[in-house]
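Engineer: structure for the following, please:
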Amino acid sequence: MRKKQVLEFGLLVTCLLFLAACDKEKIQAEKEKDNSSQTHVVVIGSELEGIYLARAAVDEGLAVTILDPREKPGGQLIQGQMQFLDEPFDDQNHSLLQGRVKELFNRYKKGEIRKANEFEQYFNSLIKGIPLESGISITSMNRVKDAVTATQQIKSITYRTKDGYEKTISANYWVENTDFNALVDGLELERMPGIETVFGGAQEYMASSIMMKFRRVDWEKFQRETNRLTKKEIEDKYGSTTTVTDKFTWGFGNVGAAFPPDKESIRAALERGKAETIRILPHLREQLVGWENAEINGYPDYLYIRDYNRFQTEYVLQASDLMGGKMFWDNVSIGGYPIDLQGTASHTWGQHSGDPDKYGMPLRSFIPKGFSNVILAGKNVGASAVAYGSARIQANTSLAAEVIGILLGNLKRERDLSKLTQNEMQDIHAYLKNKYGITLNGVTAKNKTRDLTEDQIQQLNLGKLLLP
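Structural biologist: So this is what the prediction gives:
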């Protein structure tokens, strides 16, 4: 009897061990399942432009996940606090705003969205219901190449969460939506020549900026005393573009030029920007009427980055496209804005290359060359160093991103985006106009390159010819 009991006990222990092993395998399988996911679109980064793409794709029925390498969401708009919105106009002074970004500008101009918390509320309304994970870092990518076409696809990426866990996600489409190439830096793409091709020297970028925040400015006095001057007096004293409205001011180039920047202050650019904010305050108090009691009103979390590495796209916009008012069969935006090349370390005050009427921005300028399911959002647009001075403007690329999000929702199946046909784009354009009131075809613009020679057009594209 005792032997039987021992045998039964041994069998029971064996069964328990077997069940425990099964449970362990089940737990591991569940864990691996939890760490793997599938979606239609993955947006890397939380800059506003790509958020418009995400929102549009979700509204069109797609599943979207946002993975943000930054510690906090919101990018340039929220964390960089670049909350002055530049509106593009054509030569007839007609606004070129369309789509969701038009609503933002309208509320901005009405004064409904001006403060940091109001921008945050707006941003949060766009990401509502969309999974967003901040503080991630991409550790590896699974890419495949088509043997016939030689085009590549990203099938999945593995990333580390801010808590140290590894996860893998698969998707049909991938969107680069950071200002530091978090996704495409690992794709071995060819970098387009940057601003150094215009100003000379080594590889360079337009200046990044810290948004300086001040309070206790007597704005009425500031506006009154500035606006009582004649146009010539303003130009002589403050600079040619100086303007003061009841809410905003810009220009004052002479005031800035009279301030000697400290090139040796702090190693990190952000800390250097904070230090310069402290240093410039007494200068502004002395130079600007109404600023006598101004104080620093905090600092943004990181810099406003205008320009970083950009990579070859299926079509690269040139300055002659912009100044010629060129339109494309695959337009995803109608852009406009002066070709404004901001200063660099070696060329302090930058360059104004010309004022386009308006121009088209093709889908192909948002598709990196050689990849069929990767999309570039915002300032990653494929534009030459000169054309980038206008194409980079947030309103231009916000419309493009929203349109691409709508386009993805209307594709019948996973597609090579660079292979969409003109007929397919015509259908998309009709849908955009009927449902969203967005017009991208049938638009005409003034050609300001009509009288230029081929050599002059080449010089324009190199930034060596400046059009009035």
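
Engineer: going by C-alpha atoms from here, please, whenever you check contacts or count neighbours.
Structural biologist: OK.

Engineer: once you drop chain neighbours, what's closest to residue 280?
Structural biologist: residue 259 (7.4 Å; CA to CA, 6 or more residues apart in numbering).

Engineer: you'd agree the one you found is up against residue 283?
Structural biologist: Yes. Using CA atoms under 8 Å, residue 259 is in contact with residue 283, at 7.3 Å.

Engineer: looking at those two, which is more packed in?
Structural biologist: Using other CA atoms under 10 Å, the more surrounded residue of residue 259 and residue 283 is residue 283, with 16 against 12.

Engineer: so which strand or helix has residue 103?
Structural biologist: helix 100-110 (DSSP states H and E).

Engineer: check which helices and strands that helix sits against.
Structural biologist: When contacts are defined as 3 or more CA pairs under 8 Å, 6 or more residues apart in numbering; DSSP states H and E, helix 100-110 packs onto helix 394-410.

Engineer: need the contact partners of the helix it packs on.
Structural biologist: By CA atoms under 8 Å, 6 or more residues apart in numbering, the residues outside helix 394-410 that reach it are 48-50, 52-58, 60-62, 86-88, 97-101, 332-336, 361, 363, 377-379, 381, 391, 428, 432.

Engineer: sitting in strands, which of these do you find?
Structural biologist: Secondary structure defined by DSSP state E assigns 332, 333, 334, 335, 361 of those to strands.

Engineer: second chain to compare with the first, below:
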Amino acid sequence: MKNWLASNMKSTLIIGILAFITIAGGVLGYFGLLRDSDGGFTLHTHSTFQPDVVVMGTELEGMYLAQKAKKEGLDVLILETKSRLGGQLIQGEMLYLDGTYDDEGTLLMQGGMKELFQAYTQGSIRTKTDFAHYFHKLIEGIPVEKNIVLEDLRVTGNKVISLAYQDGDGKKRMVKPSYLVDNSDDAALIRKLDVKPLPGLEALYGSKEREYMSGTYMMKFKGVDWDKFQTQFWKMTKIERSHTFGPESYVNSHIAYGFPPIVSAYELHNKNELNLRGLNILNQGNGEIMINALQVYGIDPSRKETIERGMQLAKEEMPFIRDHLRKHMAGFEKLELAGDRHRI
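Structural biologist: Got it, this is the predicted structure:
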């Protein structure tokens, strides 16, 4: 009898736990609290309202604005046309960060960006998962809707008075924000307004046609012996390092940058549409690295086909870059491509 009771109590407990999970999942789903693909919960709003601030897109810069506005007591809504959050930082895996320093080497970043750079330079934020955790902490408590379709904007004078969209579930929504910010990497809001872009970098190279800055293909590799790489670099005399890697090249336990002689010795297979510049290398641990160096031209961020073509050209170049680095970088002898996880 005792064993029977214990067995039934155990079964009842398991059923109860499963029921609780099911009910909890249903409740969370009803209120729109869903786990995002990169970790963290995002709250999907389920009513039409008049927020003080609407931020279109989830590029990092706009998330600081959204957080600051929330701390000031304003109602904030973040809208994302893509199915995942984080823009170039997380989905583009643009994980090598360039800091701004004064002549004495003091970091000039301020606010939340300073906190990010400090954690980054200390090595506590290195991988995509690390950045995703930081990102979700940054927008905690701010309503987010992703995978939306922007349908209509009503404009009076120079002011957008309403924004109509379809949410990820296909429901029609409308908001009337006091302040609206385009924080997308493909100018989703600006393109909907059909306004003429301001001249500037589009004319950088003097072409009669519209020009764009290059895209960057983030190259991910595995099989690196970072300890060997760092040790061999600093074993050299200053003159040897300068001759082999360039005078401004540098390596520590987290990052490496420079190496112009290595880059200039590489022969591109597509010289017209690609360029390999100085290597910015991020050590992600476990032999994995991310390199920000391969530039792709002819990218119009508002046209998906140009992005896809650029990615294909870069992918075709990757094996040759891998072979070149194997020959010229200590610790890179067993370098391999780290799967199809690259982005522009």
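
Engineer: now what about the TM-score between them?
Structural biologist: Once the chains are overlaid, their TM-score stands at 0.70 when taken by TM-score structural alignment, normalised by the length of structure 2; 265 aligned residues with a CA RMSD of 2.5 Å.

Engineer: quick one on the thing from earlier: angle of the helix holding residue 103 of structure 1 against helix 394-410?
Structural biologist: 140 degrees (axes from the mean of the first three to the mean of the last three CA atoms, to 10 degrees).

Engineer: okay, helix 100-110 of structure 1 sits on what stretch of structure 2?
Structural biologist: When structure 2 is aligned by TM-score structural alignment, the counterpart of helix 100-110 of structure 1 is residues 112-122.

Engineer: give the buried residues for the matching stretch.
Structural biologist: When burial is assessed from 16 or more other CA atoms under 10 Å, stretch 112-122 of structure 2 yields the following buried residues: 116, 117, 120.

Engineer: that one vs structure 1, mean deviation?
Structural biologist: Plainly put, stretch 112-122 of structure 2 ends up 1.5 Å away from its match in structure 1 on average once the two are laid over each other (mean CA distance after the TM-score superposition for structure 1).

Engineer: mind checking how far that stretch is from the chain centre?
Structural biologist: Chain-centre distance of stretch 112-122 of structure 2: 16 Å, with CA atoms, centre = their mean, to the nearest Å.

Engineer: and the contacts of it?
Structural biologist: Taking contacts as CA under 8 Å, 6+ apart, the residues outside stretch 112-122 of structure 2 that touch it are 64, 97, 99, 107, 108, 109, 125, 126, 254.

Engineer: for stretch 3-10 of structure 2, same thing?
Structural biologist: Stretch 3-10 of structure 2 is contacted by no other residue when judged by CA under 8 Å, 6+ apart.

Engineer: switch to 10 Å and redo it
Structural biologist: 1, 2, 11, 12, 13, 14, 15, 16 (CA atoms under 10 Å, 6 or more residues apart in numbering).

Engineer: tell me, how many neighbours does the counterpart of residue 56 of structure 2 in structure 1 end up with?
Structural biologist: In structure 1, residue 56 of structure 2 lines up with residue 44, judged by TM-score structural alignment. In terms of burial, residue 44 of structure 1 registers 29 neighbours under the definition other CA under 10 Å.

Engineer: I'd say residue 44 of structure 1 and residue 185 touch.
Structural biologist: No. With contacts counted by CA atoms under 10 Å, residue 44 of structure 1 stays clear of residue 185, the gap being 12.0 Å.

Engineer: most neighbours among the ones in strands among the contacts of helix 394-410 of structure 1, please name it.
Structural biologist: For those, the largest neighbour count, defined by other CA under 10 Å, is 33 neighbours, found at residue 361.

Engineer: give the equivalent position in structure 2 for it.
Structural biologist: The criterion is TM-score structural alignment: under it, residue 361 of structure 1 has no aligned partner in structure 2.

Engineer: cool, and the one 10 residues further on?
Structural biologist: Matched by TM-score structural alignment, residue 371 of structure 1 corresponds to no residue in structure 2.

Engineer: tell me if I'm right that residue 126 of structure 2 and residue 254 touch.
Structural biologist: Yes. A contact is recorded between residue 126 of structure 2 and residue 254 when judged using CA under 10 Å, the distance being 8.1 Å.

Engineer: overlap in contacts, those two.
Structural biologist: Common neighbours of residue 126 of structure 2 and residue 254, counting by CA under 10 Å, 6+ apart, are 120, 282, 283, 284, 285, 289.

Engineer: pull the longest strand from structure 1.
Structural biologist: In structure 1, ranked by residue count with DSSP E as the criterion, the top strand is strand 166-176.

Engineer: what is the subsequent helix or strand relative to that one?
Structural biologist: Next helix or strand after strand 166-176 of structure 1 toward the C-terminus (DSSP H and E): helix 196-199.

Engineer: superposed on structure 2, where does that next one end up, distance-wise?
Structural biologist: Per aligned residue, helix 196-199 of structure 1 averages 4.0 Å (mean CA distance after the TM-score superposition for structure 1).

Engineer: and residue 29 of structure 1, how many neighbours?
Structural biologist: 12.

Engineer: same question for residue 40 of structure 1.
Structural biologist: As a measure of burial, residue 40 of structure 1 has 19 neighbours, counting by other CA under 10 Å.

Engineer: list the buried residues in the helix or strand hosting it.
Structural biologist: Secondary structure here is read from DSSP H and E; on that basis residue 40 of structure 1 sits in strand 36-44. Under the neighbour-count criterion of 16+ other CA under 10 Å, strand 36-44 of structure 1 has 36, 40, 41, 42, 43, 44 buried.

Engineer: next up, the contacts around the closest residue in space to the last one that isn't next to it in sequence.
Structural biologist: Sequence neighbours aside, residue 67 is the residue nearest to residue 44 of structure 1 in space, at 4.9 Å (criterion: CA to CA, 6+ apart). Going by CA under 10 Å, 6+ apart, residue 67 of structure 1 touches 42-46, 73, 131-138, 159, 161, 177.

Engineer: residue 67 of structure 1 falls within a strand, correct?
Structural biologist: Yes. The assignment for residue 67 of structure 1 (DSSP: H, G, I helix; E, B strand; the rest coil) places it in a strand.

Engineer: counterpart of it in structure 2?
Structural biologist: Residue correspondence to structure 2 (TM-score structural alignment): residue 67 of structure 1 is matched to residue 79.

Engineer: any idea how far residue 172 of structure 1 is from residue 51 of structure 1?
Structural biologist: Distance from residue 51 of structure 1 to residue 172 of structure 1, counting by CA to CA, to the nearest Å: 17 Å.

Engineer: which of these two has more residues huddled nearby?
Structural biologist: The neighbour count for residue 51 of structure 1 versus residue 172, taken as other CA under 10 Å, is higher for residue 51 (27 against 20).
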